[in-house]
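Asker: Pasting the sequence and the predicted model now:
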Amino acid sequence: MAEHTIKMPDVGEGVAEAELVEWHVKVGDPVREDMVLAAVMTDKATVEIPSPFEGEISWLGAEIGDVVAVGSPLIRIKTAGEGLKEESPKEVTPTPNPSPQGRGEPDSAPPKAEKASTDEAAAPVQSKAKTSAPPSPLWGGIKGGGSSLSSGAPRAEGEKPLASPAVRLRAKDAGIDLRQVAGSGPAGRISHEDLDAFLSAGRSTSAARGLARNTEVTEIKVVGLRRKIAEKMALAKRSIPHITYVEEIDVTALEELRAAMNAARKPDQPKLTMLPFLMRAMAKAIGEQPEINAIYDDEAGIIRQHGGIHIGIAAQTATGLVVPVARHVEARDIWDCGAEVNRLAEAAKSGTASRDELSGSTITITSLGAMGGIVTTPVINHPEVAIVGVNKMMMRPVWDGTQFIPRKMMNLSSSFDHRVIDGWDAARFIQRIKTLLEAPALIFVD
């Protein structure tokens, strides 16, 4: 047998290290050529590392969350042959997924091996089967169990107990945590007899009101996209003195216009949401205040005002917060903005957004949709100097001078880099957006 060492590959763009975010294999697993072994994350992309050859994993050189330098030993694979060799993956291709999550499971089924190596390849699989067998009950009184009492849970971590509604109700009333009860039924199903045995064994309960103490502490390592989000938010709050300005907007006329435009739209036109109107209003307001559409280079001490308006749209996905970018909004009409928002939202949701689509914004919109709250304090997307936050729309009574009338109202909560944007300029920018949204016909006037 020969043992090959695979090193952390050079992922390009001057990156000297990458964070290990996912193992697709473990020691003892058989692998084949081109099978994905691991995934690492840089500041810009997730990179999958394939196997250069067929063999068996003999050593893993890092844990999830570790930052590994380029060129460091990462994996060792035993193959047919002799000697110890150091190899780099024959091909490392950045994937478009902005996070380590959301990929399909690796194809871990090994190809049919030569007869001479059948026993060797099968050994780790058999070992895995033995260790994955369900644990035996840990306390006496249950069919097939021993006589000793243990304080540990009688099932694997995260395994949900099986029980009928009647058994669950009885356990709740008795203050019994079913995760601590071993079941004697099929697939570990818990019966009333199991509850009786649990109680007779002297296990503690909290019968009063069916409540039980939960002293469990779960440690979750911050890795991958969540670590990147944490680092960027910390950088923004540490280096940018935020000023947040909140203004309420009467969007009654805008909602009427939006409904009318959607009713009259052509088959190839997207259904308009609030965002395309806000994007166009921001583009017009930026035309009057170009200093808002800027990047502040902290190290160089330079403010770079951009002519092109590239609006980042903060989107929550199953794996975390990403910010796809709608480029050159100044050159897009309302329908084009709507189509681009839909396209970027789908790309973010499916994890297919490219690196170019996730970088290069000059100002950002953030919205929590129906959960937007009344007021928020958005964190600026460093190194930008402004972010516009959309709060939820609500029907409120508004005094028109003679009476209260129902109006659709929405707050904008926006933050600005106070090193670059003075409070007066921040207020003027939001007030201009307010004017455009409250009289939406002005959005279409050049």
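Answerer: Received, thanks.

Asker: When you work out contacts or count neighbours from here on, use the C-alpha atoms and nothing else.
Answerer: Fine.

Asker: how about the strands in the stretch 151-300 of the chain?
Answerer: 242-250, 294-297 (DSSP state E, counting those that start in this stretch).

Asker: could I get the ones you listed as CSV with mean neighbour count?
Answerer: Shown next, in CSV, are the strands of the stretch 151-300 of the chain (neighbours: other C-alpha atoms under 10 Å):
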stretch, mean neighbour count
strand 242-250, 19
strand 294-297, 19
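
Asker: Sticking with the spatially most distant residue from the centre of the chain, tell me its helix or strand.
Answerer: In terms of distance from the mean C-alpha position of the chain, Thr402 ranks first, at 49.5 Å (C-alpha atoms, centre = their mean). Using DSSP states H and E, Thr402 maps to neither a helix nor a strand.

Asker: Then Leu84?
Answerer: strand 83-87.

Asker: Name the next helix or strand downstream of that strand, please.
Answerer: Counting by DSSP H and E, the next helix or strand C-terminal to strand 83-87 is strand 93-95.

Asker: can you list the residues that contact the following helix or strand past that next one?
Answerer: Following strand 93-95 in sequence order, the next helix or strand is helix 118-131 (DSSP H and E). With contacts defined as C-alpha atoms under 8 Å, 6 or more residues apart in numbering, helix 118-131 is touched by Gly28, Asp29, Pro30, Glu56, Ala113.

Asker: quick one: which of those is nearest Arg396?
Answerer: Asp29 (61.9 Å; C-alpha to C-alpha).

Asker: measure that closest one to Leu74 for me?
Answerer: Distance of Asp29 to Leu74, given as C-alpha to C-alpha, to the nearest Å: 15 Å.

Asker: Also Pro52?
Answerer: As judged by C-alpha to C-alpha, Pro52 and Leu74 stand 13 Å apart.

Asker: Likewise for Ala285?
Answerer: The gap separating Ala285 from Leu74 is 51 Å, by C-alpha to C-alpha.

Asker: Just the contacts of helix 118-131: which are in helices?
Answerer: Secondary structure from DSSP state H places none of the contacts of helix 118-131 in helices.

Asker: Presented hereafter is structure B, for comparison with structure A:
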Amino acid sequence: MGEHVIKLPDVGEGVAEAELVEWHVKVGDLVREDAVLAAVMTDKATVEIPSPVDGEVSWLGAEIGEVVAVGSPIVRITVAGEGGVAAGAAAEKPSARVVQATPTPSPSPQGGGGQQAISAATTEAHKADAADGTAQTGSPSPLWGGARGGGAARPATVSLPRPEGERPLASPAVRLRAREAGIDLRQVPGTGPAGRITHEDLDAFSVRGAAVPVAGLQQRTGVEEIKVVGLRRRIAEKMALARQHIAHITYVEEIDVTALEDLRAKLNAERRADRPKLTLLPFLMRAMVKAVSEQPQINALYDDEAGVIHRHAGAHIGIAAQTPAGLMVPVVRHAEARDLWDCAAEVNRLADAAKAGTATREELAGSTITITSLGAMGGVVTTPVINYPEVAIVGVNKIMVRPMWDGSQFVPRKMMNLSSSFDHRVIDGWDAAVFVQRLKTLLETPALIFVEG
């Protein structure tokens, strides 16, 4: 027997280190060549580390959340023979696969065309089959699974319910779904590689009725420890950076969007089939383009270390988007050169890409001012955190019908608050108010949005 050492490969673009965000195997697992061993995250990409050999995992060199330098040993695999047929060559030229160009947790490796890690439980199950006389003559080696009983594929590893303290293997999406459904993942048998719990496992567990809560009130004493890694850690770091560096001032103003909503409804009713449905965002984007052209200090980045403000001629508007993996900010570049429909189409495209995990690095960087919206959740006032190193962020709140005095009587109007934050180190309160009041004028009289000059 020999030992094959796998090092963290060069993941490209001058990256010297990466954060380990997920192990797909554990010590004792049997893996095939090209099976995914781990996932690491750089600033903008999640990268899978595949195995270059067949063998058994004998050592793991890092913990989840640990930052590993390129070239550092991360996995040792025991292989047949003297170090394996291609051990030397593979060690010198480690490979990696970029699975997402967005900072999202790496996906479950199941369905990878044979790329799977098989736990020792699988081997024991096959041994039991052989002892019972159920193994098929001429079938593939039981180590990797094969056909049995009429050609049906053998199911993947099924793990038993786990004892207290043992962390089950599951993707972030599966963990979120289980948490929302009140399912204890330790009680769910996993059929994925290395006993990983899949969405199908949750479905099967729920069908059996295991997720139905017990009648009556009961104390719950469990404490779940969730290590902050990957995208969640990057979000936390950026929010802390913004709060530590930026002196926030938040200005809230109510906007009468009755005329805007009427215009939006009319445009949507008469739109061509090749045009997207308009939301409030494209109108706000076009209003922001006009407002920042009059106040370029709002459309800027502040390098506080160098003491330099970079005012941008182009309006690159970030759109804060909630995705299954966490908060992302895809960027609509050169909004000043886009009409209403083009803005809407680009917002839709970027939102879909962010949620699907296919947005590119370029689509997630380079914003000069950001829009954030929690209006769909019903909030009426927020205090947005500025997207560092920008100097302003515009927050959209819920639209509500309220009685407003028109000078002679109360009339129903559609009202919405804008909650906007500014970097008070470089934006005076007066200038912040002028900017928001300009947005108010444009949104309350939407025809002005389309007037050039």
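Answerer: Cool, got the structure. Just so you know, these numbers come straight off a predicted model, no measurement behind them.

Asker: from the contacts of helix 118-131 of structure 1, which two are the most distant?
Answerer: The widest separation within those (C-alpha to C-alpha) is 15.3 Å, between Gly28 and Ala113.

Asker: who has more neighbours, the two?
Answerer: When Gly28 of structure 1 and Ala113 are compared for neighbours, Gly28 comes out ahead with 20 against 14, by other C-alpha atoms under 10 Å.

Asker: Next up, the contacts around the alignment partner in structure 1 of Met400 of structure 2.
Answerer: Superposed on structure 1 with TM-score structural alignment, Met400 of structure 2 falls opposite Met394. Shown in contact with Met394 of structure 1 (C-alpha under 8 Å, 6+ apart): Lys408, Met409, Met410.

Asker: Met394 of structure 1 belongs to a helix?
Answerer: No. According to DSSP: H, G, I helix; E, B strand; the rest coil, Met394 of structure 1 belongs to no helix; its state is strand.

Asker: which residues touch the alignment partner in structure 2 of Gly308 of structure 1?
Answerer: Aligned by TM-score structural alignment, Gly308 of structure 1 pairs with Gly314 of structure 2. Counting by C-alpha under 8 Å, 6+ apart, Gly314 of structure 2 makes contact with Arg333, His334, Ala335, Glu336.

Asker: go on, Ile286 of structure 1?
Answerer: Ile292, Asn293, Phe429.

Asker: Go ahead and confirm the first one touches Ile387.
Answerer: No. Checked against C-alpha atoms under 8 Å, the pair Ile292 of structure 1 and Ile387 is beyond contact range at 9.5 Å.

Asker: what do those two both touch?
Answerer: The contact lists of Ile292 of structure 1 and Ile387 share Ile363, where a contact means C-alpha under 8 Å, 6+ apart.

Asker: Would you map the strands across the stretch 301-450 of structure 2?
Answerer: Secondary structure of the stretch 301-450 of structure 2 (DSSP E, counting those that start in this stretch): strands at 308-311, 317-319, 321-323, 326-328, 331-332, 369-373, 392-405, 410-423.

Asker: between these, which gets nearest to Ala236 of structure 2?
Answerer: Nearest of these (C-alpha to C-alpha): strand 326-328, 10.4 Å.

Asker: Give me the range in structure 1 that that closest one lines up against.
Answerer: Taken onto structure 1 by TM-score structural alignment, strand 326-328 of structure 2 occupies residues 320-322 there.

Asker: Could you find the counterpart of Gln269 of structure 1 in structure 2?
Answerer: Per TM-score structural alignment, Gln269 of structure 1 is aligned with Arg275.

Asker: Just give the nearest non-adjacent residue to the spatially most central residue of structure 2, would you?
Answerer: The centroid of structure 2 falls nearest to Ala325 when counting by C-alpha atoms, centre = their mean (2.8 Å). Spatial nearest neighbour of Ala325 of structure 2, excluding adjacent residues (C-alpha to C-alpha, 6 or more residues apart in numbering): Thr104 at 5.5 Å.

Asker: repeat for Gly83 of structure 1
Answerer: Excluding its sequence neighbours, the residue lying closest to Gly83 of structure 1 (C-alpha to C-alpha, 6+ apart) is Ala2, at 4.9 Å.

Asker: And the one you found, what's its match in structure 2?
Answerer: So, by TM-score structural alignment, Ala2 of structure 1 is matched to Gly2.

Asker: unless I'm mixing things up, its match is touching Val79, no?
Answerer: Yes. Assessed by C-alpha under 8 Å, Gly2 of structure 2 is found in contact with Val79 at 5.3 Å.
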